[in-house]
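Participant: Sequence and predicted model, in that order:
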Amino acid sequence: MKARGKMAVGATTLSFMMMLTACGSDTGSTTETTGSAAPSGGAAGAKGGKQVEISFANWISVEDGTKEAYNQLIAEFEKTHPNIKVKSIGIPFAQFKDQVLVSSAGGNPPDVTMSNQNFTPAFVGAKIADPLNDLLGGEMMSDIVDGSKAGVTFDGKVMAMPWAPHPSALFWNKTLFKKAGLDPEKPPTTWDEMIQDAKKIAALGKDEKGTPIYGIGETGASDSYTGNMLLRIAYSYGGKFVDDQGNIVYDQGTALKDALSYMKDMIGGKISPKGSMMSDLRPMFATGALGMIVDGDFGRTNFRNMSGKGAEFDKEWGVTTVPVGKTGKSETFFTEHQLVVSAGSKNKPEAAEFVKFLVSKEAMGIYHKLNGVMSSRKSIAALPEMNEDTYSKVFNEQMKSASPLPATNPKFDNAMKNSTDMIVIVTEGGKSPDEAISTVVPKIKELYKK
């Protein structure tokens, strides 16, 4: 997701701050969306029986794949909590972190904000996030999947509630596998098999319309998500980003070098497209131009919609855990959606009620049905309705080996974006992985010292 120009960011930030202080109309870059009107009543969490309005900064209300789930979630919450009304502040993902930081610093924080494992450290560092241990209670805290909980715990306090864990798994296109002479029902189980399968698919060249066919899609854009995915690849080669003391050890050993060699091989060899964002790769997979992609549990809904074939497209692809690499296990991260209650919120009890609802069995049932997302709560993840098919079982299995991103430093998101320069250096600059590492990693280490 590419950064916009300073004027555009400034304008959208101003719009966001204005919307937090007063109800307004759609500004284009941010949207205000509310659920259906609800009558006053005696719902839990409302002060003195009067209606309370809480603001919710999020990106799911402005993304086509999740708008319907968002609308149903808000409608259900306001129906069951008639004294609490939600004013939604929809912000495009690429602008999200900066706008929340600016508005909160200006004294206008949303009551609840979406987050992820890149954004939360920045929100904690800026003292925007309020500890949730007491607000949500011990029973809720003990119900969080261990890997997710580790990623939101700072100095012993849970600073964000994991919502949807989004462990990444491997999707493969059965049609392209068959055309490449591969068994369409046999996805790769090892890293080396995945590379060989990708090369065979890319060797198909172009489809009947002249569209290039790629074997696998690896992100190469200059954004923090690409940095996360490079780190995931390095983990498959046995690497680490930081040691137990938080010191950067990304350049130690051969894992990062191996990961960059893999990226150079895939992108330089036209096995994977160059400079792509996930928003580029997903429609390529959905239209048969990409043999494999590592993506989250919302993939099924996205691919159905993007293909134009709906559920019929399910016959053309499969999903499996990420192939085993050098470590001997399926390496992936929780790239999860999280929920933060703002430290500056004047409606913390109501904000907590909203968070509790969004991670409840009822809400996750809606979200899972419409978008295939899993739950970060142990009790809900184990429910039969969350394991009703092979798709759900794969992602629940992937959660067992998923790691939290090593993101406790507030500069982690910036570090991940900076690390993408290494991909550019080896794929476009013609330099070696060693040269890329020696150029970029010292800058990341310096960033962490500031």
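Facilitator: Arrived safely, thanks for sending. Numbers count the residues shown, from 1 in each chain.
Participant: Please make it C-alpha for all contacts and neighbour counts, starting now.
Facilitator: OK.
Participant: Identify the residue nearest the geometric centre of the protein.
Facilitator: Nearest to the geometric centre of the chain sits Thr335, at 4.1 Å (CA atoms, centre = their mean).
Participant: That one and His166 touch, don't they?
Facilitator: Yes: counting by CA atoms under 8 Å, Thr335 does reach His166; the two are 5.4 Å apart.
Participant: which residues are in contact with both of these two?
Facilitator: Counting by CA atoms under 8 Å, 6 or more residues apart in numbering, the common neighbours of Thr335 and His166 are Gly296.
Participant: let's bring in a second model and compare:
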Amino acid sequence: MNPKLWGRNFTVALLIAAFAYSGSMVWKHHREDAANSEVEVIRLAHWQLEPGMREAFDAIIADYEALHPNVRVKQVNIPGGVWRQWLRTQLVGGNPPDLIEVANYLVSDEMFARYFVPLTSYLEEPNHYNSEEPDLRESSWRESFVGELVPNEPVHYYSANLLEYYAVPNAMMTVRVFYNRDLMKELIGSDRVPETFAEFTALCEALKIGARKQAKRIQPLAGSIFNTRQMTASLARVVTQNLAIELDYNHDLDLTMFEGNVAYLRDRWSYDTPVVRQSLELIREVCRYMSPGWVQMKREDAMLQFLQGQAAMLATGTWDASGILQQAQFNVGIFQFPEIDADNEHYGEGSLGPISESNTFGGVPMALSQTSKHPERAIDFLRYLTSRRSNTKFSETSNWLPVIKGVPIPQLVEAFRPIADGYIPGLSAQSFGQSPDKIYDSHVHLLSGERASVEAYVEATRELYPKAIRRELNRMSKTYRETIRQKDSVMAGLHELEKDGDLARSKFDIVAAKQIEVEALLLQAQRTITDYRVED
């Protein structure tokens, strides 16, 4: 049989098997629910199948069920590869799990509004499971989280367009570089980690030469499109920090995707801008040390390559820490991304220094479906799950970073502690919305391999980016219009309730302020689209 045809048939068969499995589990849950009508059953669905995560949920579930004997909380574990299709099937079918993990690249604002319950009002109430914590008992549920769930653009638990919280996070995540200490000693006689980008590229070159001398097929870096994004995005954002400050027109030290897209169409920057080209050169320089074909490889492939000793280093996040540390048959080290500062000879022009991770947002966000039969019980479980005591156990069991104030970081992942001191992130070629991101993914191969060329990438995408960014602004404008329409009725209701108490007045003021902000964004988007036309 043709290998390509076999691979395609295998993929289809795998998808069918996954859907059949999820369908059988849903049917099984329905039967169990019907047989135990006096028991409140909460189903919690997520795609975190990494070692330790399911065990962490199980530990918290066991504690909660001991407190509430008439409640059963059941995990529904769905592989990430079929999650998007599975989720849409569940939502459209009208019987999704009560609590569902979400992400802004999987769930649109329209889906949030149609299928999920806003949690904003719940988050402003105290979490009674923190009543024994002196520093948290008077705080709102939202204020108990590290960073207090600041509602900025990239987070997965808040919709900036709908002005609502829709999910509650359960862990934090940062990205670091894992390295095989034994392999590095074998190839170059040392496992010293690099502190600067120049040292990092010198290390990669030494590993490449060492592997060649010993006739071993070993790459300095394990690669996949996912892992490469983790590393190159961080490096690119360092060399464009000064540009980001210039483009940040509201001067809040946070260059949003919207601001970047507007500035692009208004000709304030392009891929010909020197520091933006330098960011592409960085990507090219990193990618040359990965195995051929990394663009087609998946995250699991890169991790397997590292664990099998075929690559000396792997850039990935907290989510893979337990799996790597448990499965590796060699000594593993972890280091932070090497620094690029203003003194760097090649990349220092646009740099301020290391990027601060103090605004690292929470991950594994759980949202409440509108069709939940026990919404208040589901909210209560979320409160228990994100109490200080439970988050401590969750973090210790999963080896993920805690998301609640005052919870200690497990020693195993101490290297992932967010960097507090640093500067704002700059631009990245991978952060301008779905349409522009697809261009990057389909052309990044031009920055890899023996014939890698920044010039080739820029020329191949020159006519594509303006159209894609225009489409992204049009999409955002549509969402802004829908937000304004929805919030008009909300404001009218709050205005009537304002007579009965200060809370309604406070909410009215917040919604009114955000409404004005959204109207300003819509006007700016429309003016940009009209005044700076792009040929189709």
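Facilitator: It's in. Not measured: the values here are computed from a predicted model.
Participant: Superpose the two chains and report the TM-score.
Facilitator: For this chain pair, the superposition-based TM-score is 0.74 by TM-score structural alignment, normalised by the length of structure 1; 408 aligned residues with a CA RMSD of 4.1 Å.
Participant: now the closest residue to Met266 of structure 1 other than its chain neighbours: how far from Gln252 of structure 1?
Facilitator: Excluding the flanking residues, the one nearest Met266 of structure 1 by CA to CA, 6 or more residues apart in numbering is Ser272, at 5.2 Å. Distance of Ser272 of structure 1 to Gln252 of structure 1, given as CA to CA, to the nearest Å: 27 Å.
Participant: what about these two, which has more around it?
Facilitator: Comparing Ser272 of structure 1 with Gln252 by other CA atoms under 10 Å, the one with more neighbours is Ser272, at 29 against 12.
Participant: Is the more buried one located within a strand, as I assumed?
Facilitator: No: going by DSSP: H, G, I helix; E, B strand; the rest coil, the assignment for Ser272 of structure 1 is coil, not a strand.
Participant: pretty sure it is touching Ile216, no?
Facilitator: Yes: between Ser272 of structure 1 and Ile216 a contact is recorded at 5.3 Å, counting by CA under 8 Å.
Participant: okay, and the common contacts of those two?
Facilitator: Contact criterion CA under 8 Å, 6+ apart; residues bridging Ser272 of structure 1 and Ile216 by contacting each: Met266.
Participant: Look up how far Gly220 of structure 1 lies from the residue nearest to Met266 of structure 1.
Facilitator: From Ser272 of structure 1 across to Gly220 of structure 1, the span is 9 Å (CA to CA).
Participant: can you count the residues close to Arg475 of structure 2?
Facilitator: Arg475 of structure 2 has 12 nearby residues by other CA under 10 Å.
Participant: ditto for Gly93 of structure 2
Facilitator: Gly93 of structure 2 has 9 neighbours, counted by other CA under 10 Å.
Participant: Determine which residue in structure 1 is aligned with it, please.
Facilitator: With TM-score structural alignment as the criterion, Gly93 of structure 2 lines up with Gly106 in structure 1.
Participant: Just the strands from structure 1, written as ranges.
Facilitator: Applying DSSP state E to structure 1 gives strands spanning 31-34, 52-58, 84-90, 112-116, 153-154, 157-158, 161-164, 169-173, 292-295, 317-320, 332-333, 337-341, 402-403.
Participant: Need the distance between the two termini of stretch 273-280 of structure 1.
Facilitator: End-to-end distance for stretch 273-280 of structure 1, by CA to CA: 9 Å.
Participant: Give me the contacts around that stretch.
Facilitator: Met1, Tyr214, Gly217, Glu218, Thr219, Gly220, Ala221, Ser222, Thr226, Ile267, Gly268.
Participant: Surely the fourth one touches Ile293?
Facilitator: Yes: at 7.2 Å, Glu218 of structure 1 counts as touching Ile293 under the criterion of CA under 8 Å.
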